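J.: Quick one: sequence plus predicted model below, questions after.
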Amino acid sequence: MREYSVPVLVDVPSSANLTDTVFQRAEREPGTVSLRRKAGDDWIAVTAGEFRDQVAAVAKGLIAAGVGPGDRVALMARTRYEWAVIDYAVWAAGAVTVPIYETSSSDQVKWIVSNSGAKAVFVELSSHEETVREVLEELPELENVWRIDDGALDELTAGGAEVSDETLSERRTGRGIADLATIVYTSGTTGRPKGCALTHDNLLFTARNVARGPLEQLFVTEDKAVLLFLPLAHVFARIIQVVAVETGTVLGHSPNMKNVGPDLQTFRPTLLLGVPRVFEKVYNAAEQKAAADGKGKIFHVAADVSVAWSRAESAGGAGLGLRLKHALFDRLVYRRLRAATGGRLWVAVSGGSALGERLGHFFRGAGIQILEGWGLTETSAPSAVNIPGANKIGTVGKPFPGVTIGIGEDGEVLVKGRHVFDGYWNDEKATAEAIDTDGWFHTGDIGELDKDGYLSITGRKKELLVTAAGKNVAPAPLEDLIRAHPLISQAMVVGDDRPFVAAVVTLDPEALEQWKGANGRAGATLADLSTDPAILAEVQKAVDRANASVSKAEQIKKFAVLDIDITEESGHLTPTLKVKRNVVMRDFAKQVDSLYG
């Protein structure tokens, strides 16, 4: 088995826990700005002392309300400042946070709350409270439902006024690295979500080794700021929040994942994290705006130059002619793209699925380096990540300090390290299947390690399609290339036990508005456009590009364009925009069957 290890850089003492830095920084430098809280269109500075005081006040309220050491407290809210306060307050009270996606259904809420045994739940909006109350009678262990937008934090603060600082200190310091910090439920692309039990050690070890290791330039310098907009119920955003708190990086929260642009302009982050679909939409929006302004050809040439410049940099450096072209388009195109992100953003971290290689080169050439990383909920988010100055586009980087990555005989990626979870909550069987007797966590991803230790993810074991002819096909790389087309929203490759590989595709309603105006299709519906010859030709171009990357046996022979988009709201995507394949196959079985008719 091929392995690659990176030595531990930062150890974490057994007495440490996630709240230490919050309380210690407030003692050392109480006036330092730690966060910026959204208030209308403004950002209000929150100092280290103010953040500690709010965390302590809510923690005292939780203690007064009967929340004890090890009790589970659920949290259902959008990405906002109060999420951080509640998370750290739960930990300061000695309890365990159980995140719930704010888009979850009542059945999903019932499962997570009952499976985790949560004693209380925070919700943000009245709609969230209604979702919980729909199943309240089936949750006998749930004692409290606190609504953030109904004064819950003020209520808890008042209720905990009589709890002494000594009591809070005893409760807070009574938890060490071995204790459970959170139960993060997987997003559930197949079946019911499983609860991943992550300890204080899992999160602290990860945060401190990432921040002092591969991503030190992003966090441990002055004037650094990170804006979060991905759901904090997902471990990816959560670990970045912990890293920001650990390093003193100014942290901001944007609750609107679908319209984060205005917050980028006003917060002006130096670091951003997102999933590939976010970066695809940024590129597509820039391309469409250029086309609307009559500058589509200029944009396409600028994009080609940006990609060429980045590839040349990877190969040793661009020549004089390419450097001159790059400088020209920096003034005409790239500078405007950077300005749209606030003007200070120079690096972003991408995870969740693969970022197209061309897209990675485009953004680097435009002055925003996207660092791909890889990991799972079970590994506290990252196991590998690219770094500034050694970003090998097309890979997900090297293991971070303290991590060993191996490739099994069947190509499965295996992982060891202190960041690997304790196991699935109340599911010993699933835990035993995931972690073998040698301590390797079996990720389910298929990948390769190159001679320098860079990892490439080529597919997912459970998602490998096997055609009727016995050909193994990894759908994800094909889907990523198709989805990169500006008019396409989602793509799902099919072909399991079928005579050939095919795909179902959905169109992006936002992108189509510009296209309709430019192509005389005003008033056309998605249903109209799903059979429009011009649209079908555009989809065929995307399929042809994907097919060029694989062997003939793996190529997509037919496709169907659905007359609706698939979204999280429709139940076909997870909150992190991953396709729920089984749901799509169930709901669009007729369309898939028609491809083989």
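T.: Arrived safely, thanks for sending.

J.: contacts, neighbours, all on C-alpha from now
T.: Noted.

J.: Spell out, range by range, the strands that occur in the stretch 351-500 of the chain.
T.: Per DSSP state E, counting those that start in this stretch, the stretch 351-500 of the chain has strands spanning 369-376, 381-385, 398-399, 404-407, 412-416, 423-424, 441-449, 455-460, 465-466, 472-473, 488-494. These are given in chain order.

J.: just checking, what packs against the longest one?
T.: To tie it back to what came earlier, the one meant is strand 441-449. Helices and strands touching strand 441-449, as assessed by 3 or more CA pairs under 8 Å, 6 or more residues apart in numbering; DSSP states H and E, comprise strand 2-5, strand 404-407, strand 412-416, helix 428-434, strand 455-460.

J.: if we can go back for a sec, and Arg331, which of the strands of the stretch 351-500 of the chain is closest to it?
T.: Between Arg331 and the strands of the stretch 351-500 of the chain, the shortest separation by CA to CA is 17.8 Å, and it involves strand 369-376.

J.: I'd like to check the angle between the closest one and strand 412-416, please.
T.: For strand 369-376 against strand 412-416, the angle by axes from the mean of the first three to the mean of the last three CA atoms, to 10 degrees is 80 degrees.

J.: try this one next to it:
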Amino acid sequence: MKPVADEGQLALLSNRKENMATMFLDRVAATPSREAFRYPSGDQWKSASWRELDELARRRAAGLIALGVQPEQRVAIASSTRMEWVECYLAAVLAAAATTTIYPTTMAEDVAYIVADAEVQVVFAEDATQLDKLRAHRSETPSLQKVVLIDGEPSAEDESWVLSLSALDELGTAYLKDNPSAIDDRLAQIKPDHLCTLIYTSGTTGRPKGVRLPHSVWTYEGAAVEGIRVLSQDDLQFLWLPLSHVFGQVLLAVQFQIGFATAIDGRIDKIVENAAVVQPTFMAAAPRIFEKAHARIVTMIEDEGGVKAKLFHWAFGVGARVSALRQQGKEPGGALGAQYALADKLVLSKIRARFGGRIRFFVSGSAALDKHLAEWFHSAGLLILEGYGLSETAAGSSLNRPGQYRLGSVGPIFPGTEAKIAEDGEILIKGPGVMSGYHNQPEQTAEVIDADGWFHTGDIGHFEDEYLFITDRKKDLFKTSGGKYVAPQVIEGRFKMICPYVGQFVVHGNKRNFVSALVTLDPDAIQGWAASNGLGGKSYAEIVSSDAARAMVQGYVDELNAGLNRWETIKKFTILDRDLTVETGEMTPSLKLKRKHVETQYADLLDKMYD
């Protein structure tokens, strides 16, 4: 068991707030004029101070109160990550309501299930697409009283049920005029154990479960991150992560606690472009984003070839030697120092410039990050701090630190949290960040939180010194018919590092006599390869079904197999005619593979490899 750190515990006691509303309002009082958020408006970026955000949130909170929303009643947000998401979230917090989050990609049937299960009173719907989902299943959501449309105006047929965001603000202004103490009265009612967030897990299997997160888990997360001193008010975050996901929401809590500014834009296709303009000092992402960035850079260099490619590989070779030294707490000197200075000037600094040139570190979470990928970025002078947590632990349970990291691990446990490894290797967590339970599901709550308060994560791992290492998901581990255990995530991550053209690599072999894989190729990365291999102008389906593409993948599989145990090696693979996506239900919105769904969907192809 890893004990609570005394220093971190003392920091928690002095810095932790009463509830999320207090955390936000204390931030406003401490730094009212500082920039809170930066957001795109047309071709420009606009800023909002903490005071401006407070004024808007209070007005909107009063609008919710005027609509009849009571303390701890649910207000849902069905929207992509944008400035209005934060504003609507804060409105719910200041009204003492609890937020329920809905991914904008969620199917209409699942939206109806979440709204009904959570007994949502009001939904903030991003646009007509989200409104259509609610309209189609209105009879199945009896608790839903109003929909507030973020973009656009309600139609005549919807005007009794739907109102615009501006109309809600006007309603709030009028309510505050007649009830000036309305917000303060609500704030006085909020207790630490009151429900703040009801977040439905994206679910790699089955229907999503509502995770009940009281105010106390968020105030703990904010104080814990402040306590480990990795961020300050002078940092600038670039936030693109889905705020419907717990990873995105914990970053809000941390921001309110510490007071740094955030540039916010959830458009995934704009991440690199925005980072270059915003020049953040840190950014959090799922591993898939780092995989795609690595693949894009490597394929671009390989396509150019010649002297540039040789210079690139030389520079990264030097960077790798410097990375190894820095992981030991040392700095390069002598000949290596001179080589590194040249490599940095000619190549490595240009890689960092793609992300704005000011990144102190990235934060990776939501899924496993391949150690070799972390080492590649570190060779370029870009440190990725991997962390660990689940929706049920309010996202953050451990994190590497800039001056205390071990690549391949998810870092030391947060101060105030305890963790231990069960006899079967499962990671167990206890502490103030753990959920109060699953909504309306006491039996499932009892399955994961035992009588002693330990949350059973479902992840397999071990400690090396104070560093936690994750091996795989307990449910993902499989045993071949020969009785050998295989950890698919490790193999999948390794292949994505080796092959710059891969989209997804799904390892399969439970109760089979050998291990196989389903392969998809990245639609963007493969185009340059196709042009260089006589397949320019061909469709994606034609490229991936070609003999040349299969030979290319086979070469990378052979390279992968050379580093695996015999029973882990990929004996056969099938290339799919399209990539796996969130929209088709094969990936979660946080870019995790829905393994069971994919194996069921492609059962015929998998079986064929074992005929």
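T.: Structure's in. What do you need? Everything numeric in this text was worked out from a predicted model, so none of it was measured.

J.: And the TM-score between these chains?
T.: Once superposed, the chains reach a TM-score of 0.95 (TM-score structural alignment, normalised by the length of the first structure), with 591 aligned residues with a CA RMSD of 1.8 Å.

J.: To Ala312 of the first structure, which of the helices and strands packed on strand 441-449 of the first structure lies closest?
T.: Put simply, out of these the one that sits nearest Ala312 of the first structure is strand 455-460, at 20.8 Å, with distance taken as CA to CA.

J.: So which bit of the second structure is the closest one matched to?
T.: Correspondence between strand 455-460 of the first structure and the second structure is established over residues 468-473, with TM-score structural alignment as the criterion.

J.: and that stretch, how far from the chain's centre?
T.: Computed by CA atoms, centre = their mean, to the nearest Å, the separation of stretch 468-473 of the second structure from the middle of its chain amounts to 17 Å.

J.: and what of stretch 143-150 of the first structure?
T.: 27 Å.

J.: before we move on, what about stretch 514-533 of the first structure?
T.: On the basis of CA atoms, centre = their mean, the separation between the geometric centre of stretch 514-533 of the first structure and that of its chain is 32 Å.

J.: who's in contact with that stretch?
T.: With CA atoms under 8 Å, 6 or more residues apart in numbering as the test, stretch 514-533 of the first structure has contacts from Gln288, Ala292, Leu507, Pro509, Ile535, Leu536, Val561, Leu562, Asp563, Ile564.

J.: Same question for that stretch: list its buried residues.
T.: Using 16 or more other CA atoms under 10 Å as the test for burial, stretch 514-533 of the first structure gives Gln514, Trp515, Arg521, Leu526, Leu529, Ser530.

J.: for stretch 320-337 of the second structure, same thing?
T.: With burial defined by 16+ other CA under 10 Å, the residues of stretch 320-337 of the second structure counted as buried are Ala320, Val322, Ser323, Ala324, Gln327, Pro332.

J.: how far out from the middle of the chain is it?
T.: Centroid separation for stretch 320-337 of the second structure versus its chain: 31 Å, with CA atoms, centre = their mean.

J.: picking up where we left off before, pull out the buried residues from the contacts of stretch 514-533 of the first structure.
T.: Applying 16+ other CA under 10 Å to the contacts of stretch 514-533 of the first structure, the neighbour count classes Gln288, Leu507, Pro509, Ile535, Leu536, Val561, Leu562, Asp563, Ile564 as buried.

J.: Next, the mean deviation of the match of strand 455-460 of the first structure compared to the first structure.
T.: On superposition with the first structure, the average gap between stretch 468-473 of the second structure and its aligned counterparts reaches 0.6 Å (mean CA distance after the TM-score superposition for the first structure).

J.: Do you have the helices of the stretch 51-200 of the second structure handy? List them.
T.: Listed in chain order, the helices of the stretch 51-200 of the second structure (DSSP state H, counting those that start in this stretch) span 83-94, 108-117, 128-136, 165-178, 182-187.

J.: for those, which one sits closest to Phe290 of the second structure?
T.: The minimum distance between Phe290 of the second structure and the helices of the stretch 51-200 of the second structure falls on helix 83-94, with 24.4 Å, by CA to CA.

J.: and the closest one, how far from the chain's centre?
T.: So, by CA atoms, centre = their mean, the centroid of helix 83-94 of the second structure is 19 Å from its chain's centroid.
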